[in-house]
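Participant: how does the following fold in three dimensions:
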Amino acid sequence: MRIHQLPVEVGRTATVGSFSGEQAPVLTVADGDEVVTGTLGLWAGRVRREHTLADILALRGQYAGGGPHTLTGPIAVDGARVGDALRVEIIRVRPGAHGYNLATPAGVSRGVLADRFPAGFLRHFDIDADRQVATSGALTIRTRPFPGFIAVAPQAPGPHGSVEPGPFGGNLDIAEMVAGTAIWLPVLREGGLLYVGDGHAAQGNGELNGTAIECDLDVLHLRVSLARSAWLRMPRVTTADEITTVGLGPTLEAAVQRATGDMADWLTTLGMTAEDAYVLCSVAGRMSVSQVVNRVVGVHLSVSRGELPGQGAQWR
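Facilitator: Take a look at the predicted model:
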């Protein structure tokens, strides 16, 4: 096992707004290697404490045509083949000292209460990574930093905008993807081609006004390993205590159905009957809304390992 250091530099190891399977790897690692890197905030990390909403809207306009996310990668995994899965374990996350929450004006906002705040607004946060708090005026928020974007290269030719998630992962915005979590991504291109970005110091489920506490991630320490012939249809998330499926769709109902279907299928591979799996999803599953602001609705369904046959030992 080797630990790689990957500096973040836009134009060399990071891109803004899009990702693809045609981009050359910025780093190649072996199965089980670790990568210590970071991410820049939205729009190449150019938002500063002194910026106003007007400043940020002008900055946003300079990156029209793609997403706002600054993506570190791609990182190739030697020997990763289509049909395998990348297991990306998040070992350590440390946010930068400055963050912000942005509600864009109603004409461009996807926030759920955009009509109540037609002019939009901006809140800057001071982040104390050691104390694990972020403050803005009267607000003091407990930080739980995580990368909102983790993806492999999509199967279809690119480039692909960074906003909409898909089977490849991407802008999932699952707030539980903190240190100690592993996300499993279906390999859709040789080498996998892993991208990470969209640093958040904290985010509520749903990301309801359109953004989290957006920030740089000064440290993002990952371990990347291969699961052969996993043939995943969608990303999965695991911790020491839970297994989680991801559902994406044009509506909440479609996303819920997909997350539930994937969990029911997963539970049957662990030894449950189809009926028992469906019952367990209903009586012990924990369904959460990941995000509703990325054009594609995201949910995730979690089941405690204590409810699983053999506690799902092969999915650690």
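Participant: alpha carbons only for contacts and neighbour counts from here, please
Facilitator: Will do.
Participant: wait, residue 21 touches residue 154, no?
Facilitator: Yes: counting by Cα atoms under 8 Å, residue 21 touches residue 154, with 6.3 Å between them.
Participant: what touches both of the two?
Facilitator: Common contact partners of residue 21 and residue 154 (Cα atoms under 8 Å, 6 or more residues apart in numbering): residue 189.
Participant: what number of residues lie near residue 144?
Facilitator: Per other Cα atoms under 10 Å, the neighbour tally for residue 144 reads 21.
Participant: for residue 84, that is, sorry about that
Facilitator: The tally of other residues near residue 84 (other Cα under 10 Å) stands at 24.
Participant: for residue 268, see how far away it is.
Facilitator: 20 Å (Cα to Cα, to the nearest Å).
Participant: do residue 37 as well
Facilitator: Distance from residue 37 to residue 268, counting by Cα to Cα: 37 Å.
Participant: these two - which one has more neighbours?
Facilitator: Per other Cα under 10 Å, whichever of residue 37 and residue 268 has more neighbours is residue 37, with 20 against 16.
Participant: who's in contact with the more buried one?
Facilitator: 5, 6, 7, 8, 218, 219, 220, 221.
Participant: and the longest strand for this structure?
Facilitator: strand 85-103 (DSSP state E).
Participant: how about the helices in the chain?
Facilitator: For the chain, the helices defined by DSSP state H occupy 42-45, 53-62, 252-269, 274-284.
Participant: buried set for the second one?
Facilitator: Along helix 53-62, the positions that meet the burial threshold by neighbour count (16 or more other Cα atoms under 10 Å) are 53, 56, 59.
Participant: do the same with the shortest one
Facilitator: Residues of helix 42-45 classed as buried by neighbour count (16+ other Cα under 10 Å): 42, 43, 44, 45.
Participant: that older thread, just put the buried residues of helix 53-62 in TSV and tack on distance to residue 140.
Facilitator: Formatted as TSV, the buried residues of helix 53-62 follow (distance: Cα to Cα, whole Å):
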residue	distance to residue 140
53	21
56	23
59	27
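Participant: who touches stretch 46-63?
Facilitator: For stretch 46-63, the surrounding residues in contact (Cα under 8 Å, 6+ apart) are 17, 41, 43, 68, 98, 102, 104, 120, 121, 122, 124.
Participant: filter the residues you listed down to the buried ones.
Facilitator: 17, 41, 43, 68, 98, 102, 104, 120, 124.
Participant: mind putting those in a markdown table, distance to residue 251 included?
Facilitator: As requested, those are exported to a markdown table (distance: Cα to Cα, whole Å):
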| residue | distance to residue 251 |
| --- | --- |
| 17 | 24 |
| 41 | 28 |
| 43 | 28 |
| 68 | 23 |
| 98 | 34 |
| 102 | 24 |
| 104 | 23 |
| 120 | 25 |
| 124 | 32 |
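Participant: now show me the structure for the sequence below, then we'll compare the two:
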Amino acid sequence: MTLALAQTSAGKVPAPPSYRHLPANADTVRWGCFSTTLTPRVEIDSAGIVTIETLTHPAADDLERMVQGDEGAESVYLWTTDRKGVDRRGAGSTDPAVCKVGSGDGRGVHILTGPVHGRGAKPGDVLELRILDCVPRPGANPDFAGKSFGSNAAAWWGYHYNDMPGGSKREVITIYRVDATGDKSRAKAVCNFRWGPQTDPFRVTRPTIDYPGGPVDHALTDFTFNVLKGIRIPIRPYFGTLGVAPAEADFVDSVPPSHTGGNVDKWPIGKGAIMYSPVSVEGALVSVGDPHASQGDSELCGTAIECSLAGTFQSILHKKADLAGTPLQEMDRPMLETRVEWVVQGFSGPNHLGALGATAQADIYGKPSVDDAMRDAFAKTRRFLTTTKGLTEDDAHSPMSVGVDFGITPVADRNWGAHAIVPCHREEGHLLGPRLIGARPPPFPNDGPARGGACGGSACRKDAPGTWPIYSAARAMRRPSLSPMPGLLCPRTDRRGPARPTAAPSPKPGAGRSGRSPAVAAPGMPRIRRKAPVRAPRAS
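Facilitator: Predicted coordinates:
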């Protein structure tokens, strides 16, 4: 991005910006699909800020730890013999005579909160989503106060599944504990168990994990505790699925990523990062989900540490008419920016919805290819360098070979991905020299000059003069915030680690039950009031 474009963005930001809060409950989420047919749950102006709560889709692996006591999560995971809290789970048919495994056919598994309507967004525009905050959702069960939990499934769709030692195929679930108070910055395995045939409340027996949200009956499983001894996983929370609605179909499977973003599953999509997405439909219709506590680049076994999160986002709209002469003028794919790098993402099917026709959503599952993903990442990176640096194609090949890191992200989504990491440090001599965006414009809340060195110093805990207070996701949920964690992207330094939000004023009273409150607007430093469950004192 050019400095002129950054200054244009800064000029669009009111002071203070509008703020909304979108809780996660059965009224604000849908399961397994993007859709152009849904009524937006909240609307925001360009430069508006919204806190969005997200729920992890495999929380039924351990309802006691990940759902119990949380009214919002309970409303989504409700499944009795006669109804489900969220009936449709996937982009498939809801006709009982047609669907094979359940309503929506499990063609898409992620719980997505939204959509969020961006006022003024039209096809051809580019939406810039800045991730201002990203924190785990603490459990509401008083038996596990102050803790969050996540699930990792080594499942049948994982890359490893056909290469099991001894040829014995199996699915193994590992439950991790993620501290949500800020005392620690790592996840620890609690236990694991092998998936056995499970019968859901509709009396359908499932030999494998083929439909999301079915409660696991642990009377049929054998828990193994004290697993992964001595291993601690650094947490780096991020959103695996973040994107705008595609225009090609009314309901689009959430699993394969596409040209509008979606299930990109790239771990830097966390605090301090910026995602750019081309707008395909009026209002953009942003959805967020598939929250992760941590994940490696490949997501090799099929999932990450799937853990509910909340994020605070600022949305900047770049109109098509303003894009001429900027690196965004040809933005037809998702692009990620961090403080130190640009991430160019390639896929086996860059736009499978447009290229494969009416059967695209089924056909893409048969076309995973690392070769095709790498070829797409290479082509997009070359185009990125020729557009942003004015290089010829011949000139671009050398710096791509000697200065760009290519990798695999991920191999769990059937539309396999490869990415290119293009450095953008400020110092001369790096691949792109000074940052393409120039100095970070003022609209990034609390983006003051570093006054304490590395993350965790005063620059990461206090408001810089003349800047806004941080809009904290933890504050919006009335839950404890996290202290700096290694592996996240700090919006104020070139070091890694998030900022600690400042203290918040007392919230104004609001109506509604916890987890079921409608999205509301509020002035200044707002927070929606949510009735907290009764909890036991936090264990030391």
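Participant: picking that back up, tell me which of the contacts of residue 37 of structure 1 persist in structure 2.
Facilitator: Using both residues aligned by TM-score structural alignment, their matches' Cα atoms under 8 Å, structure 2 keeps these contacts from the contacts of residue 37 of structure 1: 5, 6, 7, 8, 219, 220, 221.
Participant: just give the number of residues close to the counterpart of the third one in structure 2.
Facilitator: Taking TM-score structural alignment as the criterion, the aligned counterpart of residue 7 of structure 1 in structure 2 is residue 23. Residue 23 of structure 2 is flanked by 29 other residues according to other Cα under 10 Å.
Participant: give me the aligned partner of residue 154 of structure 1 over in structure 2.
Facilitator: By TM-score structural alignment, residue 154 of structure 1 lines up with residue 246 in structure 2.
Participant: out of the helices of structure 1, the one nearest residue 206 of structure 1 is which?
Facilitator: The closest of those to residue 206 of structure 1 is helix 252-269. By Cα to Cα, the value is 11.4 Å.
Participant: which bit of structure 2 covers stretch 172-179 of structure 1?
Facilitator: Against structure 2, stretch 172-179 of structure 1 falls on residues 264-271 (TM-score structural alignment).
Participant: what about that stretch, how long is it end to end?
Facilitator: Start-to-end, stretch 264-271 of structure 2 (Cα to Cα) is 16 Å.
Participant: what comes into contact with that stretch?
Facilitator: The contact list for stretch 264-271 of structure 2 (Cα under 8 Å, 6+ apart) reads 131-134, 236-242, 257, 275, 294-297, 336, 338, 409-410, 417, 488-491, 498.
Participant: are any of those residues buried, and which?
Facilitator: Neighbour counting with 16+ other Cα under 10 Å marks 131-134, 236-242, 257, 275, 294-295, 297, 336, 338, 409-410, 417, 488-491, 498 as buried within the contacts of stretch 264-271 of structure 2.
Participant: trace residue 78 of structure 1 over to structure 2, please.
Facilitator: Matched by TM-score structural alignment, residue 78 of structure 1 corresponds to residue 119 in structure 2.
Participant: chain neighbours aside, what residue packs nearest to its match?
Facilitator: Nearest non-adjacent residue to residue 119 of structure 2, counting by Cα to Cα, 6 or more residues apart in numbering: residue 45, 5.2 Å away.
Participant: next one: residue 264 of structure 1
Facilitator: Counting by Cα to Cα, 6+ apart, residue 264 of structure 1 lies nearest to residue 277, which is 5.2 Å off, once chain neighbours are set aside.
Participant: quick one: contacts for the one you found?
Facilitator: By Cα under 8 Å, 6+ apart, residue 277 of structure 1 lies in contact with 263, 264, 265, 267, 268.
Participant: kindly report the same for residue 333 of structure 2.
Facilitator: Neighbours of residue 333 of structure 2 in contact, by Cα under 8 Å, 6+ apart: 258, 259, 260, 261, 277, 278.
Participant: quick one: which of the residues you listed is nearest residue 520 of structure 2?
Facilitator: Nearest to residue 520 of structure 2, judged by Cα to Cα, of the contacts of residue 333 of structure 2 is residue 277 at 25.4 Å.
Participant: burial count for the closest one?
Facilitator: Other residues within reach of residue 277 of structure 2, judged by other Cα under 10 Å, total 27.
Participant: need the strands for the stretch 201-350 of structure 2, in chain order.
Facilitator: Per DSSP state E, counting those that start in this stretch, the stretch 201-350 of structure 2 carries strands over the ranges 205-206, 224-225, 233-234, 238-244, 251-253, 261-262, 274-278, 286-294, 305-306, 309-318, 335-337, 341-347.
Participant: so which of the ones you listed comes closest to residue 353 of structure 2?
Facilitator: Closest among the strands of the stretch 201-350 of structure 2, using Cα to Cα: strand 251-253, at 8.8 Å.
Participant: got the buried residues for that closest one?
Facilitator: Across strand 251-253 of structure 2, burial judged by 16+ other Cα under 10 Å covers 251, 252, 253.
Participant: quick check, nearest of those to residue 205 of structure 2?
Facilitator: Nearest to residue 205 of structure 2 out of the buried residues of strand 251-253 of structure 2 is residue 253 (Cα to Cα; 23.4 Å).
Participant: could you check how far that closest one is from residue 362 of structure 2?
Facilitator: Distance, residue 253 of structure 2 to residue 362 of structure 2, by Cα to Cα: 9 Å.
Participant: now do residue 341 of structure 2
Facilitator: Distance from residue 341 of structure 2 to residue 362 of structure 2, by Cα to Cα: 34 Å.
Participant: I figured residue 75 of structure 1 hits residue 25, correct?
Facilitator: Yes: under the criterion of Cα under 8 Å, residue 75 of structure 1 makes contact with residue 25 at 5.4 Å.
Participant: the two - which one has more neighbours?
Facilitator: The residue with more neighbours, out of residue 75 of structure 1 and residue 25, is residue 75; 24 against 17, by other Cα under 10 Å.
Participant: spit out the contact partners of the more buried one.
Facilitator: Contacts of residue 75 of structure 1 (Cα under 8 Å, 6+ apart): 25, 26, 27, 28, 29, 192, 193, 194, 195.
Participant: repeat that with 6 Å
Facilitator: Shown in contact with residue 75 of structure 1 (Cα atoms under 6 Å, 6 or more residues apart in numbering): 25, 26, 27, 28, 193, 194.
Participant: neighbour-wise, which of these leads?
Facilitator: Each of the contacts of residue 75 of structure 1 was scored for neighbours by other Cα under 10 Å, and residue 193 scores highest at 30 neighbours.
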